[in-house]
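Peer 1: Below is the structure, and that's it, no one-letter string:
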């Protein structure tokens, strides 16, 4: 399994190429912004039909990460569903697969702006969650320490890296995870909102078969081959 080990607030977190994080000491897989049911929500609200495969692709990615890490727990950092109705509108096969992934695991749903309440699925629901030195919430807060969040869907491109990719942004105080779900858009990592939150010195981890650690703001060619802090 290709990962980058990241020391953070006295803990070691492993960044996976999928955009997930694994916290070995807590046997916990951390993902953000799955946006399950996105095509169903778009069809319902706009009448635009999209191939209804994004939920299945996201769940297959999640199943692969759980198999690779053996994680006994999962923490979803909000916007797990594209809206509250999307949770109820899941294809029965997709819902059954999701429930099978939840069963036997400590599963935590953190509320997001798209899904600000329980979704009628197993697991614990939280407005935000504190575990050891780390705080988990959907949207980053100014001045936070040891914070992991999502919401912004950061993406970054470097020459020779196969175009723009979702990325994890981090500094000594916080991490902002990429969107884990298929069909999710993204905000450039250089956007003012993200630069204000991350500042400098900081790093980005580009997703892909082999996750790539680069300085942030990124410099062309920086970080090639680095796999560990």
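Peer 2: It's in. Just so it is clear, the model here is predicted, and its values are computed rather than measured.
Peer 1: From here on, just use CA atoms for contacts and neighbour counts.
Peer 2: Fine.
Peer 1: Could you point out the longest helix of the chain?
Peer 2: If you go by DSSP state H, the chain has its longest helix at helix 54-69.
Peer 1: Who are the packing partners of it?
Peer 2: helix 38-46, helix 92-102 (3 or more C-alpha pairs under 8 Å, 6 or more residues apart in numbering; DSSP states H and E).
Peer 1: alright, now check it against this:
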């Protein structure tokens, strides 16, 4: 069996346990961290970080361990360090609620700023963080968009009915069809 046919019939595993797949015509790597890597465009995509989810629950009396944001940022830092992407796209619901950016500690803000240095940093709007992103552009590095085209892919937070092949959506934590 030739290599092209083998690639088409059985996606290849990467060293991290990731899986190489083709979405529309784009070769992509499903990383074991949960991120998506598009090597041809040096683009790293992560979705539904829900930063400050723990503090949102704590404000309502449900105590969760207070290290969700630092732990999530550590995973993102590891991916950025391993791949050195030219672009990082956060595919919506990066913040758990509209006040999450305010509750995010200075250390975590500094970590996000360092991660964004020297690369394009894109926040896609999600259903949880629409207000958070709109009110925090002065505190966050990068740009905020509703959708983004990367090669043959169309990035969006919520899947659209009847979407053409190549739509990559977060929101479903994750799912494929």
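Peer 2: Perfect, I can see it now. In this text, all values refer to a predicted model and were calculated from it rather than measured experimentally.
Peer 1: about what we covered before: so where in the second structure does the longest helix of the first structure end up aligned?
Peer 2: Under TM-score structural alignment, the counterpart of helix 54-69 of the first structure in the second structure spans residues 68-83.
Peer 1: Touching the matching stretch from outside, list them.
Peer 2: 33, 44, 49-54, 104, 108, 111-112, 115 (C-alpha atoms under 8 Å, 6 or more residues apart in numbering).
Peer 1: in the first structure, which residue is closest to the centre?
Peer 2: The centre of the first structure sits closest to residue 32, judged by C-alpha atoms, centre = their mean, with a distance of 2.9 Å.
Peer 1: What does it correspond to in the second structure?
Peer 2: Using TM-score structural alignment, residue 32 of the first structure pairs with residue 47 in the second structure.
Peer 1: if we can go back for a sec, would you tell me which one of the contacts of stretch 68-83 of the second structure comes nearest to residue 96 of the second structure?
Peer 2: Distance to residue 96 of the second structure, by C-alpha to C-alpha, is smallest for residue 50 among the contacts of stretch 68-83 of the second structure, at 4.2 Å.
Peer 1: how close does the closest residue to residue 72 of the first structure other than its chain neighbours get to residue 27 of the first structure?
Peer 2: Sequence neighbours aside, residue 105 is the residue nearest to residue 72 of the first structure in space, at 5.1 Å (criterion: C-alpha to C-alpha, 6 or more residues apart in numbering). Look at residue 105 of the first structure and residue 27 of the first structure: by C-alpha to C-alpha, to the nearest Å, they are 10 Å apart.
Peer 1: Give me the neighbour count for residue 78 of the second structure.
Peer 2: 12 (other C-alpha atoms under 10 Å).
Peer 1: Repeat that for residue 34 of the first structure.
Peer 2: Neighbours of residue 34 of the first structure (other C-alpha under 10 Å): 26.
Peer 1: Can you pick out the most distant pair from the contacts of stretch 68-83 of the second structure?
Peer 2: Counting by C-alpha to C-alpha, the most remote pair of those is 44 and 54, 25.1 Å apart.
Peer 1: who's more crowded, these two?
Peer 2: Taking other C-alpha under 10 Å, residue 44 of the second structure and residue 54 do not tie; residue 44 has more neighbours (25 against 19).
Peer 1: which SS class is that one?
Peer 2: Here residue 44 of the second structure is recorded as strand under DSSP: H, G, I helix; E, B strand; the rest coil.
Peer 1: hang on, the earlier thing: can you check which residues contact both of residue 105 and residue 27 of the first structure?
Peer 2: Contacts common to residue 105 of the first structure and residue 27, judged by C-alpha under 8 Å, 6+ apart, are 72-73.
Peer 1: Measure how buried residue 164 of the second structure is and give me the count.
Peer 2: That count, for residue 164 of the second structure with other C-alpha under 10 Å as the rule, works out to 10.
Peer 1: in which helix or strand would I find it?
Peer 2: With secondary structure defined by DSSP states H and E, residue 164 of the second structure is part of neither a helix nor a strand.
Peer 1: what's near enough to touch it?
Peer 2: Residue 164 of the second structure is in contact with no residue at all, counting by C-alpha under 8 Å, 6+ apart.
Peer 1: And residue 90 of the first structure, what's its match in the second structure?
Peer 2: Residue 90 of the first structure maps onto residue 104 in the second structure, by TM-score structural alignment.
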